[in-house]
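Chemist: Pasting the sequence and the predicted coordinates here, then a few questions.
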Amino acid sequence: HELTAYVKEMGYTHVELMGIAEHPYDGSWGYQVTGYFAPTSRYGSPSDFMYFVNYLHRHGIGVILDWVPAHFPKDAHGLADFDGEPLYEYADPRKGEHPDWGTKVFDYGKNEVKDFLISNAIFWVEKFHVDGLRVDAVASMLYLDYGRQSGQWIPNKNGGNQNLEAIEFFKHLNTVLRGRNSGAMMIAEESTAWPKVTDHPEVDGLGFTFKWNMGWMHDFLEYMKLDPYFRKYNHHRMTFGLTYFTSENYILVLSHDEVVHLKCSMINKMPGLGKDKFSNLKAGYTYMLGHPGKKLLFMGQDFGQCHEWDEKVALDWQLTDDEDHRDLQNYVRDLLQLYRKYPALYQLDNDWNGFMWVNANDGDRSIFSFIRRDETDRKSLLFVINFTPVARPDYRVGVPKKGKYTRLLDSEHGAYKASEAQSYVSAKGECDGQPYSFAYPLPGYGTAIFRF
């Protein structure tokens, strides 16, 4: 009940749960599964989980589960050597074991194993009514040499490193599950440039609905961690994702993996001290919201959780009593509410018509300006984001049309009520390669979103 109230108040559309299938080791976070058809008893009974999903659905919140068909642990009470010999896993350890993880790999060449996994995916969607599955570690399934040194893996029949059986499994899995359940999402955590992950199997795609954009995540975090002085030399990290955003149906992710193992929490990745950290994170989240692709934040990132995520302890919710943390939380809420209100932010996420740079090359000032459009081209949004603490009182931004540009949100105020919103009128004259422009004094770390 508390989760649902919070998710609704903030403006999220879905929750994604880390692995909840039964697992023996807390430290695996649910990603080393022994009971594929059992919600873990840590949180209650199967009927309790049904109530959880149903309650979220009744309040308009979707539920996505992390699902792990890539590997399973060696525990004797699990699937390993199930009948005394390799049954679910490949018999040859060069295919049947992950050296890095110390786990077994499913034998995707066996029809019985494929049926087991596909029926399990269907079980969660049809029995528990979850809205989608995020498939963990897809790359480890697609590549025979994933995490293996020379001599530790066997090439396929064509001499390549692709696991042909796993490729066929994905096509079969996604065709069956999405065919039986219209609207169900299948999301791939795929960290390489494997082609056509979200294309239909009829055109040799894998058939997923969405793909996690891990490349964007790495570039974004590397840029955000930099001292602002050095950002002008790394401007390309923030623009590169816009060269390929139409190639797949992407989700931009800042997941649990980015805030564990000494990688720092999101707020502590930011350069500077005190309020500068919060200003940096506001600018980063604004850029993320405007960038094409669905969005995923891990818990605690919306209010500036300070310590790294730890499965053994709760989040530091008391931080929201602090002015800076509460201000960040309110700002993220305002961003999410804008996202829900304006189709320009999600309707054409993998269409060139949905995004236009105003100025992608203002690297010396580390300012980004761009436009998001929907199918009507009537309620477009202009983004301006300054990634340095240097104020630009003489800033002008180029725009494509004559008329009023209404400020919906900025970093100092958050979202404006309709009665408070200020409009800026464009004047004719080339700026940023556009035929019109208007002046907007841009504060240090300033962000602004305008409707036109």
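Modeler: Nice, I can see it.
Chemist: contacts and neighbour counts: CA atoms only from here.
Modeler: Noted.
Chemist: so where does the nearest residue to residue 122 once chain neighbours are set aside fall, helix or strand?
Modeler: Nearest residue to residue 122, sequence neighbours excluded (CA to CA, 6 or more residues apart in numbering): residue 177, at 6.2 Å. Using DSSP states H and E, residue 177 sits within helix 164-180.
Chemist: now do residue 338
Modeler: With elements taken from DSSP H and E, the one containing residue 338 is helix 323-341.
Chemist: Could you give me the buried positions within the very next helix or strand once past that helix?
Modeler: Heading C-terminal from helix 323-341, the first helix or strand you meet, by DSSP H and E, is strand 355-359. Neighbour counts over strand 355-359 (16 or more other CA atoms under 10 Å) mark 355, 357, 358, 359 as buried.
Chemist: A further structure is provided below for comparison with the first:
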Amino acid sequence: MAAKKTTSKTAVKPAPKEPVEVTDVDCYLFGQGTHYDIYKKLGSHPTEQNGQKGMFFAVWAPNAAAVHVIGTFNGWNEDQYAMTKAGEVGIWTIFIPNVGEGELYKYLIYTPEGNKIYKADPYANYAELRPGTASRTYDIEGYKWGDARWMNARDKKDVFRQPMAIYECHIGSWMKHPDGGDGFYTYREFADRIVPYLKELPYTHIELMGILEHPLDASWGYQVTGYYAPTSRYGTPKDFMYLIDELHKAGIGVILDWVPAHFCPDAHGLARFDGQCIYEDPDPRRGEHPEWGTKIFNLAKPEVKNFLIANVLYWIREYHIDGIRVDAVASMLYLDYGKKNGEWLPNKFGGNQNLDAITFFQHLNSVVRGSYPGFITIAEESTAWPKVTSPIGTDGLGFTFKWSMGWMHDFLEYMKLDPVMRKGSHYNMTFAMSYNDAEKYILPLSHDEVVHLKCSMVEKMPGYEVDKFANLRLGYEYWIGHAGKKLLFMGQEFGQHREWSEARELDWFLLQNPLNAGMQKYVAELLKIYRKYPCMYEIDDSWAGFEWINADDKDRSIYSFFRKTDDSPVKLMFILNMTPVEYKDYRVGVPEMTTYKLLLNSTDEKWGGPGGSNIPKSIKAKKGDCDWKPQYIAFDLPAYGGLIFQFESK
């Protein structure tokens, strides 16, 4: 009789972690700008050396005469812990025993002239809550992720043929905690509130503003001091991991606002870090934004490019971020952006193109998108710079998507007009389709459009309150139907009246008003339609996915078009009446001799409209020339009416 096999129940001990240290290879790769794991070496890291637990510190300060670590663990003693210079690239290191998590620290940098500079850690994973400016030791390892299904599926999807509806959000002002103080919910508390909200609406992604550590609330997070630290305003790094984990488990992607265009000039930050300009160009004509009062990264330096590229990889690997929206790309591409004559220097060919920025973006997108195919990079680029979203490895910049700032500007300029005046600007609403195949676009209605006296979305609209909401429902229907992915800033989904302010929460009390509550339900319905029908999102960058029925009905200010795709017979037709005039027996040419089913009518009472429309739920096409087509359907088109019909090709 054969002996039974036995298995040992003895747990296999994990291999001991290698001590954290900076080697000659690390210094060489960093000096070349290709050390994509540099964040695992620079900064502060819990480790063990010679059997003793403690903290390893490393900082790049090539011009320093000496560097010391000071902190709460030694009473801020400036003489106790002197660092050692490792190699010629200028990295300083030290292991300090018995230092654990949660300790505040800074680097005390001595210049060759004998001056003292106190700096926060550029690679710190956690920071002291403002107004404090120190870094804080933290172990980012050990979080137990539960989003394996999301992560495994992400890189297998073709992002261009997936729906993308982004909710742009600022955590600190989305909703305030009733307990007073700053009123901030923690990342975990925010997760418990935002996840069900976004599932109900339903968005596919959330774009988070102001996550990278920054000292000033009023900067909205666009003047950064801590690129490797999620802001401590809302909790710890692992609290932020929890937020992302919960969003992923709910099927919601996370995009991070990322700011490589400029950085905060505060004394504890990156500016003149070791007494000289190592992150920025020393010549203010290339190293400063006079309009913004900020510093510009010197993208000619390998160590600076390494700092930024490794930063994106850090957010991908350690926090499972799904994408970045790169702020102010145009300001990086043009040397004279926001500058007067005498405030900028041309490139070596005499032009205004920033050749180092072009190379940087190509390098960034090649590394990031090449390594993580499902990861999304989005350019906020406001000019006609060509090939922003070209494939990686070509002569373009290699972004996944570009914000369509031209579409946004034309759309808003049209929608704010009195309906009587709209026929004179009719082609504002059609022009974007003439260049739609030039890039992969996102249609943004962002925070920038609802601040600085620009008015909220609903307050941009003409007329009395009911007219404003009727116009905005039309505008949103056009936005959802137009080719391109979608982005909407928080609060605009329910028609917030006041402009956005980072100092207060959204006006949630408005949902007691039927118009606001109806608008929220209407946006939710638009998003459900958008996500349900592949013709709405599978082909966004060519005429194969969009076709005008009548783009020229300017005298009546009516637009009609339909969306289509190559692997489904189901299509959606949009008809938008941009005036308060009802058209009896309105006829629209249709592409198929079939039945057209009404999916949505913007004037229905449940959305806050007047109701009373008698449009049949199902209309059969009739033979007869109309809109250059041999068949049509007819119905009474309501004033300010936006309609969506479903039909199928035979």
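Modeler: Yep, it's here. Computed from a prediction, not measured in an experiment: that's the story for all the values here.
Chemist: what residue of structure 2 matches up with residue 16 of structure 1?
Modeler: Matched to structure 2 by TM-score structural alignment, residue 16 of structure 1 sits across from residue 207.
Chemist: thought that match was touching residue 257?
Modeler: Yes. With contact defined as CA atoms under 8 Å, residue 207 of structure 2 counts as touching residue 257 (6.8 Å).
Chemist: mind listing the strands for the stretch 151-300 of structure 1?
Modeler: Assigned by DSSP state E, counting those that start in this stretch, the stretch 151-300 of structure 1 shows strands spanning 185-188, 210-212, 250-254, 294-297.
Chemist: so how far does the third one sit from its counterpart in structure 2?
Modeler: This means strand 250-254 of structure 1. On superposition with structure 2, the mean distance recorded for strand 250-254 of structure 1 (mean CA distance after the TM-score superposition for structure 1) is 0.3 Å.
Chemist: from the chain's centre, how far out does that strand sit?
Modeler: Counting by CA atoms, centre = their mean, to the nearest Å, strand 250-254 of structure 1 is centred 2 Å from the centre of its parent chain.
Chemist: cool, stretch 99-113 of structure 1 as well?
Modeler: Using CA atoms, centre = their mean, the offset of stretch 99-113 of structure 1 from its chain centre is 27 Å.
Chemist: State the distance from whichever residue in structure 2 pairs up with residue 287 of structure 1 to residue 360 of structure 2.
Modeler: Aligned counterpart of residue 287 of structure 1 in structure 2: residue 478 (TM-score structural alignment). To residue 360 of structure 2, residue 478 of structure 2 is 36 Å away according to CA to CA, to the nearest Å.
Chemist: same deal with residue 303 of structure 2?
Modeler: 12 Å.
Chemist: Next: residue 238 of structure 2.
Modeler: Using CA to CA, we find residue 238 of structure 2 at a distance of 30 Å from residue 360 of structure 2.
Chemist: One more: residue 211 of structure 2?
Modeler: Residue 211 of structure 2 sits 23 Å away from residue 360 of structure 2, going by CA to CA.
Chemist: Looking only at neighbour counts, state which of these two leads.
Modeler: residue 211 (25 against 20; other CA atoms under 10 Å).
Chemist: Run a quick check on the more buried one versus residue 257, I expect a contact.
Modeler: Yes. The criterion here is CA under 8 Å, and residue 211 of structure 2 meets it with residue 257 at 7.4 Å.
Chemist: To which residue of structure 2 is residue 316 of structure 1 aligned?
Modeler: Matched to structure 2 by TM-score structural alignment, residue 316 of structure 1 sits across from residue 507.
Chemist: burial measure for that match, as a count.
Modeler: Quick note: residue 507 of structure 2 (other CA under 10 Å) scores 16 neighbours.
Chemist: got it, and residue 87 of structure 1?
Modeler: Residues near residue 87 of structure 1, counting by other CA under 10 Å: 17.
Chemist: ok, now how distant is it from residue 108 of structure 1?
Modeler: Distance, residue 87 of structure 1 to residue 108 of structure 1, by CA to CA: 11 Å.
Chemist: same question, residue 375 of structure 1
Modeler: Residue 375 of structure 1 sits 42 Å away from residue 108 of structure 1, going by CA to CA.
Chemist: Compare those two (neighbour count), which wins?
Modeler: Legend: neighbour count by other CA under 10 Å for residue 375 of structure 1 and residue 108, higher for residue 108 (25 against 13).
Chemist: ok, that one touching residue 114?
Modeler: Yes. If you go by CA under 8 Å, residue 108 of structure 1 and residue 114 touch, sitting 6.0 Å apart.
Chemist: Need the residues touching each of these two.
Modeler: Here residue 108 of structure 1 and residue 114 share the contacting residues residue 169, scored by CA atoms under 8 Å, 6 or more residues apart in numbering.
Chemist: State the distance from the match of residue 287 of structure 1 to residue 644 of structure 2.
Modeler: 10 Å.
Chemist: now residue 579 of structure 2
Modeler: Using CA to CA, residue 579 of structure 2 is found at 17 Å from residue 644 of structure 2.
Chemist: repeat for residue 219 of structure 2
Modeler: 40 Å.
Chemist: Could you find the counterpart of residue 439 of structure 1 in structure 2?
Modeler: Using TM-score structural alignment, residue 439 of structure 1 pairs with residue 634 in structure 2.
Chemist: Secondary structure class of the closest residue in space to its match that isn't next to it in sequence, three-state.
Modeler: What sits nearest to residue 634 of structure 2 in space, not counting adjacent residues and going by CA to CA, 6+ apart, is residue 587, at 4.4 Å. What DSSP: H, G, I helix; E, B strand; the rest coil gives for residue 587 of structure 2 is strand.
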